[in-house]
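1. Generate a structure from the sequence data that follows.
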Amino acid sequence: MKLRILALLALSSSATALWPFPSKRFKSNGLISAGELGLQGVQGRVVAFGDLNGDQFLDLLVLSEDQRKVDAWIWDHNAFSYIRSTTVASFIAGHIVNVVPADLNYDGRLDVLLMAIGKEGKQLDLSLHLGEGDNTNYSSPRTLPPSGLAQPIILDSDGNMKLNMLGLDPDGAMKLWRNNDDTSGTFTLTPSPLSSRACKLADPHSSAVVDFNGDCLADLFLSCEDQRFQIWTRSPGSQGGYVLAREGKLPKGAGAVSFADMDRDGTLDMIFPVCKSFSSKTGVGLDCSIHIVYNKQIPLCPSAGGISSGGGKSKCRSPGNLCVADDAFGFDFGENAGDAYSIIPLSSILPNHDSLLLTDTSHNPPLPVPLRIGDANLDGYPDVLAVVVGEASVDRVPVLLFSVPGKEGPSMSAANVLDVKPHVQQRFGITGNMTTAATSGTHHRRFFKSAKHGAEALAQITDARGVAFVDLDEDGTLDILVQRNGAQTGSRIAFIQNNFFQDAFFLKAIVLNGACPSGICEKSSGKYKPFGATNPGASFKYTVLDTRGERSAAFGTQLPQTGYQALHTPYAFLGLGRTNNYIETLTAGSTSPQSATTLEGVIPNSKLVLNPNTDGTDWRRELFLRPGEWMWWVLFTLVGATIILFVVVLVLHINEKREDERERKKALHHINFDAL
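-> This is a model prediction of the structure:
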């Protein structure tokens, strides 16, 4: 009997070892607490994401609580955890306010740019730590010319894929930190590429490098003092330069601005919180609403052919020619904007909450807390991650708001949130009676609903000070990073695994900076792949057919912002929704001499790596497929079906041979009577 039991146990263990399906780490359908994932005891905060060692997994840069030390943490796929790698920098004087991972000396490795409060608290000292070797090793700091307190913007202003910085010098003048392109990471302070009409950057600001006019070339959004903004469009080519295209003013009480294609029409929209009152002591805004200002551009043609007016001007974009500039683009903040300007009171989404955390006062100086945008359910419409505040400004709870189809709902009129002086009316094109300001019913293109069922892991956190989307283990779902102040459990960092069942697809897309056109960098220190060297401001515009055969266009952007610990992933994460087909067309844009490339038939649930050439030749393309959990089931089904068909054919073949043999024997015994 014992021998039988031992034999059964041995057989069971052998079957388990041979079973190809790994056991699921997270089994519940919903948001699941994943803990600190190796960051136990860390008292600082995550300040940046990046692929520090080029293994295509997302690593972390963590700033200590006293803001004087930055550590690199590497993702270990096998351990499903972060492991501390090295200390990037340790400051003796001053405190670090921002960390930017970027390839600034154009060698295909991620470097680390540090911004720290400098001389008498009136300037930012900039230091650059160059990536060395084939791992996360960094050089001693290289000192760059200091800037004003408004953090500089990382961008490629010359169209050569080499990164410069745009910002204010300590005297308040707009300057360009031009990359000397000498592999040593040195910069020279030069005049700004913008005209004298450029505004003075606010501190803090939401400036971004994104495409506004639809040509897939990154333009420039400047967030200015007094809630004003400017949009400078970029002309193609290395000598293109910037032209002031739009300027305006945000509503009073507006928070940090984020950018995403909120209505899935292939254009980039603005989204930001607005609160009627704000406490600089707590960082909490009261009576808040979510504002979405939709970009007005030429729409996508419903069929493959474009429609033209009598003058030959296209009224719509054909799927094969998505990156055509529309110089008439615009954002309408006026009262008569209709559904092009949605103002959604937070209380209409969360009846028990109307307050948002707008700044994190535990950071020195206070850090903006923007609405985080990402497609958590892969339906093609970006969702919102925010921190809501309970009564008495005590509980600070992260919430996930899913984007849902628009509906009739409460909305504050534009007159109620804008300064409607005559010059403002003229600036925004506002017309009509601006004297009344009342809450009215308005149709919203998109609305939001809070994730309730399955979101208990988020709701249990009451000490959040910041949130961000992150794809843990690169499994194709947007998970959540919650930064905490430690008041609840002492923990400062928490990860929430997004384990909702999704019947939709995704695409990750990344444009590299072309430092190694062949896809492999060969340096004196050895060979390595430049997967971490991304191009800020790269754009992706694609068309896809849904299950009903309807075509839609969508837009995604890569690293639009790098200031004030923006916490963007180095790639664009695109939800595709439900589809039975490949991605019809995908156009990627960058600042390289060949500013865009178009692909057809891209496979969903994959990662697309594009590497431009600085000489203007064709881009290098790599597609990495993510093995799905269903892969083995498909293989087994295919093998099983093949075996069944083989057995059926074999049986039929044997039966036919037997029948032929019987007929042959009958013929042998047949008597030919005619012959007799």
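2. For the rest of this, base every contact and every neighbour count on C-alpha atoms.
-> OK.
3. Can you tell me how far Thr477 is from Tyr82?
-> 18 Å (CA to CA, to the nearest Å).
4. Repeat that for Ser147.
-> For Ser147 relative to Tyr82 (CA to CA), the value is 33 Å.
5. Tell me which of the two has more neighbours.
-> Ser147 (28 against 19; other CA atoms under 10 Å).
6. Would you mind confirming that the more buried one is in contact with Leu168?
-> Yes. Contact status for Ser147 versus Leu168: in contact at 5.8 Å, counting by CA atoms under 8 Å.
7. Name the helix or strand for Gln488, please.
-> Here Gln488, judged by DSSP states H and E, is contained in no helix and no strand.
8. State the number of residues packed around it.
-> 14.
9. swap in the one 3 residues further on?
-> Residues near Ser491, counting by other CA under 10 Å, number 19.
10. shouldn't it be in contact with Arg484?
-> Yes. Taking CA under 8 Å as the definition, Ser491 is a contact partner of Arg484 at 6.8 Å.
11. Could I get the contacting residues of Asn509?
-> In this structure residue 509 is Ala, not Asn. Residues near Ala509 by CA atoms under 8 Å, 6 or more residues apart in numbering: Phe540, Tyr571, Ala572, Phe573, Leu574, Lys607, Leu608, Val609, Leu610.
12. could you pull out the helices for this protein?
-> Ranges of helices in the chain, per DSSP state H, are 2-18, 414-417, 422-428, 456-459, 631-668.
13. just those: most buried one?
-> Comparing the helices of the chain by mean neighbour count (mean count of other CA atoms under 10 Å), helix 414-417 comes out on top with a mean of 20.
14. Please state the offset of that helix from the chain centre?
-> Relative to its chain's centre, helix 414-417 lies at 31 Å (CA atoms, centre = their mean, to the nearest Å).
15. Also stretch 503-518?
-> For stretch 503-518, the distance to the chain centre is 12 Å (CA atoms, centre = their mean).
16. Go through it and flag the buried ones.
-> For stretch 503-518, the buried set under the neighbour-count rule, 16 or more other CA atoms under 10 Å, comprises 504-517.
17. for comparison, sequence B:
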Amino acid sequence: MRIPHSHAFIDLTEDFTADLFLTTLSATGTSQFEIWENVDGNFSSRTVLEKPQNMMVVGQSAFADFDGDGHMDHLLPGCEDRGCQRSAIYLARSGTEQWVPVLQDFSSKGTLWGFVPFVQEQHPMEIPIPITLRIGDYNMDGYPDALAILKNTSGSSQQAFLLENVPCTNASCEGAHRMFRVCWELTDLSHIREAQVATFFDIYEDGILDIVVLSRGHTRSDLAIHALKNNFEADAYFVKVIVLSGLCSNDCPRKITPFGVNQPGPYIMYTTVDANGYPKNGSAGQLSQSAHLALQLPYNVLGLGRSANFLDHLYVGIPRPSGEKAVRKQEWTAIIPNSQLIVIPYPHNVPRSWSAKLYLTPSNIVLLTAIALIGVCIFILAIIGVLHWQEKKADDREKRQEAHRFHFDAM
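-> Predicted coordinates for the structure are as follows:
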């Protein structure tokens, strides 16, 4: 095993069963990646993937549906020299062994930035942190973004930066169709000096991922935690999925569904139609990484973009024990956007009996729709009132004319 280690327990073969991903050392001492596929409940099929040839400092692997095709891709940050003067992020798409660079430009206004190289522990109060990407869809466009700690190569300052997932504009990333772009102009992040760790978290439980940053103060032992609210506002939707373990501490009571806690290894995938009528897929793994300060979310926030359509299908698969050939997978249909789905896989071996609880998260659009509906109702009532008043005036006029005609006839 490589030190520092970076492993994962996630479905990499598109069968809704978690496989085993290991970071190891080859016979020559270079980093390599082993994928042990779960075949009929046993990790028996081994595939070896070499690191990019020009990468000298290898960071911790991360997994995300980078291009929004419903399959897990392998993201690998690292450096092409020992001092991390030339940093890069490579991508290996699902089912391929080819590395594609998705970020190599780390320069801004004449300043070159790069990853912070991993240094073995030299001080009791200093914790070495490997190069790590923390994944999250901050703008809910359906393409996962990332947070990373970068260091000024000509100085000593380091900051947290948001890496936005955008369409590919370079010839080098055509194989991935997408790329990362560093957001240099986020002032709130740039004001936090000596950042050590940055990650996503839904602080307000509204489906919008906020940012939490750990920074160092004037002394090595002086640490501070900063929380940054995500002020992104757009007509974008999401679905938040939590897969529980469905276990009890002892024997489960009768007629009571056990909730348990968030379990590692589930695989989630959805299919829907975007605003233009084209099919759209997305996937994510829950608590898949086993790495240094992985800080993964205990849930999955899947961005849907500007499509308010229901999710046609949402699939959830959980790991199965050794020797079990049946895949533990269940499907739900017509999931409402901007909702939170809590999946309780109980009993584990009977997916048809799994239950799901759906909680809606109202957004500003709901409030605006209610205001518009009330306004339309008031307008209609005003029209009805005016017409009723005019009809009453006409009736009074007819009554006076009838009375006048009666008196004239009597004379």
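18. between the helices of structure 1, which one is nearest to Thr361 of structure 1?
-> Among these, the nearest to Thr361 of structure 1 by CA to CA is helix 456-459 (21.4 Å).
19. Read off where that closest one ends up in structure 2.
-> Aligned using TM-score structural alignment, helix 456-459 of structure 1 spans residues 187-190 in structure 2.
20. The matching stretch vs structure 1, average offset?
-> Overlaying structure 1 shows stretch 187-190 of structure 2 at a mean distance of 1.1 Å from the equivalent residues (mean CA distance after the TM-score superposition for structure 1).
21. Tell me which residues are up against that stretch.
-> Gln159, Ala160, Phe161, Leu228.
22. I'd like to know how many residues surround the second one.
-> In other words, Ala160 of structure 2. By other CA under 10 Å, neighbour count at Ala160 of structure 2 equals 26.
23. Which residue, neighbours along the chain excluded, lies closest to the equivalent of it over in structure 1?
-> For Ala160 of structure 2, the aligned residue in structure 1 is Pro398 (criterion: TM-score structural alignment). Leaving aside its sequence neighbours, Pro398 of structure 1 sits nearest to Val387 (CA to CA, 6 or more residues apart in numbering; 4.3 Å).
24. Can you tell me how far that neighbour is from Thr462 of structure 1?
-> 10 Å.
25. So for those two, which residue has more residues nearby?
-> Val387 (27 against 22).
26. Test my guess that that one contacts Val397.
-> Yes. Applying CA under 8 Å, one finds Val387 of structure 1 in contact with Val397, separated by 5.4 Å.
27. Report the set of residues contacting both of the two.
-> In contact with both Val387 of structure 1 and Val397: Ala464, using CA under 8 Å, 6+ apart.
28. what about Pro405 of structure 1, neighbour count?
-> Residues near Pro405 of structure 1, counting by other CA under 10 Å: 11.
29. which residues sit in contact with it?
-> By CA under 8 Å, 6+ apart, the neighbours of Pro405 of structure 1 are Arg445, Arg446, Phe447.
30. The residue nearest to Pro398 of structure 1 corresponds to which position in structure 2?
-> Aligned partner of Val387 of structure 1 by TM-score structural alignment: Ile149.
31. Grab the nearest non-local neighbour of the counterpart of Pro130 of structure 2 in structure 1.
-> Aligning on TM-score structural alignment places Pro130 of structure 2 opposite Pro368 in structure 1. Nearest residue to Pro368 of structure 1 in three dimensions, chain neighbours excluded: Thr359, at 4.4 Å (CA to CA, 6+ apart).
32. And that neighbour, how close does it get to Leu559 of structure 1?
-> Taking CA to CA, one finds Thr359 of structure 1 at 21 Å from Leu559 of structure 1.
33. and if you look at Val404 of structure 1?
-> 25 Å.
34. again with Leu128 of structure 1
-> Distance from Leu128 of structure 1 to Leu559 of structure 1, by CA to CA: 19 Å.
35. neighbour-wise, which of these two wins?
-> Neighbour count, other CA under 10 Å: between Leu128 of structure 1 and Leu559, Leu128 has more, with 26 against 23.
36. Quick check: chain neighbours aside, which residue is closest to the more buried one?
-> Leu113 (4.6 Å).
37. Can you get me a residue count around that neighbour?
-> 20.
38. same deal with Ser355 of structure 1?
-> The burial count for Ser355 of structure 1: 25, using other CA under 10 Å.
39. Can you find the partner of it in structure 2?
-> Using TM-score structural alignment, Ser355 of structure 1 sits opposite Gly114 in structure 2.
40. What distance do you get for that match to Val376 of structure 2?
-> 56 Å.
41. measure Glu659 of structure 1 to His669 of structure 1 for me?
-> 16 Å.
42. Quickly note the distance from Met72 of structure 2 to Ser94 of structure 2.
-> In terms of CA to CA, Met72 of structure 2 sits 6 Å off from Ser94 of structure 2.
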